[in-house]
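S.K.: here are the coordinates; sequence isn't available:
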């Protein structure tokens, strides 16, 4: 079988050609991201003003990045399990995931703070600051996913239950009794 230049298999003979997928932006989606992002940035700035640096190391930046990583892991797993494929799930992902968590986290500030620490001859602290935030951020995301899956167990799909119980074949047609 040959493939097209993009690596996809060609359409079968006689099959209609698929129209190119057109992405459209909706103002409501943009609004959700903007509102969530503004709230996330405001939360980060409020924490930055409230929590002082420790030994000239900005502790708020890694903390907000870890919180956002955890929240994003929890949100996406919990929403995927509790509200699969619903319009509310999409809106929550835009508002809280892309918007709030995107505004709360700031890896550009992490990079800038790391550069400042390096510039002040604090290389060991800079490496620990940057790598520690990234590694702990990955672990925080995994912890969020684990909590989301634990608190929102995925119920079996009705069609899947029928197939398991032998009431339907894998193609969705009902079995006939012999």
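M.R.: Yes, it's here. Owing to the predicted nature of the structure, the values given are computational and were not obtained by experimental measurement.

S.K.: going by C-alpha atoms from here, please, whenever you check contacts or count neighbours.
M.R.: Noted.

S.K.: residue 162 - how many residues pack around it?
M.R.: Neighbourhood size, residue 162 [other CA atoms under 10 Å]: 15.

S.K.: mind giving me the packing neighbours of whichever strand or helix holds it?
M.R.: Take DSSP states H and E as the rule and residue 162 turns out to sit in helix 158-165. Taking 3 or more CA pairs under 8 Å, 6 or more residues apart in numbering; DSSP states H and E as contact, there are no helices or strands that helix 158-165 lies on.

S.K.: please work out how many residues are found near residue 36.
M.R.: Residue 36 has 25 neighbouring residues, counting by other CA under 10 Å.

S.K.: and it, what helix or strand is that in?
M.R.: Taking DSSP H and E as the criterion, residue 36 maps to helix 27-50.

S.K.: what's the first helix or strand after that helix?
M.R.: Heading C-terminal from helix 27-50 (DSSP H and E), you reach helix 60-82.

S.K.: could you check the angle that following helix makes with helix 27-50?
M.R.: 140 degrees (axes from the mean of the first three to the mean of the last three CA atoms, to 10 degrees).

S.K.: how far is the helix holding residue 162 from where the chain is centred?
M.R.: How far helix 158-165 lies from its chain's middle: 30 Å, per CA atoms, centre = their mean, to the nearest Å.

S.K.: spatially, what comes nearest to residue 94 if we skip its sequence neighbours?
M.R.: Closest residue in space to residue 94, ignoring its immediate chain neighbours: residue 33 at 5.5 Å, by CA to CA, 6 or more residues apart in numbering.

S.K.: so what's the residue count around residue 124?
M.R.: Neighbours of residue 124 (other CA under 10 Å): 10.

S.K.: what about versus this one:
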């Protein structure tokens, strides 16, 4: 009698976990570094906004580009895990977005908090959409060059 053992999910493979962890370390260090050099005018959380919007743009472009190149296997899976889940997952910081909004509210700056949350959420959706568009455009451009 033979048994068909189900494949282990990706998140249970030590090698894939290591790839995500390595990307996460680099993403967190990059976020920290940028957070120290981008000014925060009047204690408004501009660094977090820029980091999150750029991360949303990059993630949209990455995932769209990878999905247009084929199934999530081999090097595409490694890139998705290292750059998408690891690097960009640690680079973007939605927990800090929430803390920043609470700090603005605690400082009686409700309009600033509302503007920050609106810019973050709507801007994040727009940045992701732009990233998807860029990923599709790049795919069409490179596919046409290969033909």
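M.R.: Structure's in. What do you need? Bear in mind the structure is a predicted one, so any value in this text is a computation, not a measurement.

S.K.: that older thread, average offset between the helix holding residue 36 of the first structure and the second structure?
M.R.: Superposed on the second structure, helix 27-50 of the first structure shows a mean distance of 0.7 Å to its aligned residues (mean CA distance after the TM-score superposition for the first structure).

S.K.: could you do stretch 107-119 of the first structure as well?
M.R.: Mean for stretch 107-119 of the first structure is 0.5 Å (mean CA distance after the TM-score superposition for the first structure).

S.K.: so that stretch corresponds to what in the second structure?
M.R.: The alignment of stretch 107-119 of the first structure onto the second structure (TM-score structural alignment) spans residues 94-106.

S.K.: pull out the buried residues from that stretch.
M.R.: For stretch 94-106 of the second structure, burial by neighbour count (16 or more other CA atoms under 10 Å) applies to 94, 97, 100-101, 103-104.

S.K.: what do you get for stretch 25-34 of the first structure?
M.R.: 32-34.

S.K.: for it, which outside residues touch it?
M.R.: For stretch 25-34 of the first structure, contacts defined as CA atoms under 8 Å, 6 or more residues apart in numbering pick out 91, 94-96, 98-100.

S.K.: ok, stretch 75-83 of the first structure next?
M.R.: 89, 92-93, 96-97, 144-145, 148-149, 151-154.

S.K.: what do you get if the cut-off is 6 Å, keeping everything else the same?
M.R.: With contact meaning CA atoms under 6 Å, 6 or more residues apart in numbering, stretch 75-83 of the first structure is reached by 89, 145, 148, 152, 154.

S.K.: if I look at residue 32 of the second structure, how far off is residue 92 of the second structure?
M.R.: Distance of residue 32 of the second structure to residue 92 of the second structure, given as CA to CA, to the nearest Å: 10 Å.

S.K.: just want to know which of those two has more residues nearby.
M.R.: The neighbour comparison of residue 32 of the second structure against residue 92 (other CA under 10 Å) goes to residue 92, with 24 against 15.

S.K.: which residue is the nearest non-sequential neighbour of that one?
M.R.: Here the nearest residue to residue 92 of the second structure in space, its sequence neighbours aside, is residue 52; by CA to CA, 6+ apart that works out to 4.9 Å.

S.K.: what residue in the first structure is paired with that neighbour?
M.R.: Using TM-score structural alignment, the partner of residue 52 of the second structure in the first structure is residue 65.

S.K.: can you count the residues close to that match?
M.R.: Counted with other CA under 10 Å, residue 65 of the first structure comes out at 24.

S.K.: that one contacts residue 105, correct?
M.R.: Yes: Residue 65 of the first structure lies in contact with residue 105 (CA atoms under 6 Å); the separation is 4.6 Å.

S.K.: alignment lookup: the residue nearest to residue 94 of the first structure to the second structure.
M.R.: Using TM-score structural alignment, residue 33 of the first structure pairs with residue 20 in the second structure.

S.K.: and residue 22 of the first structure, which helix or strand is it part of?
M.R.: Using DSSP H and E, residue 22 of the first structure is not contained in any helix or strand.
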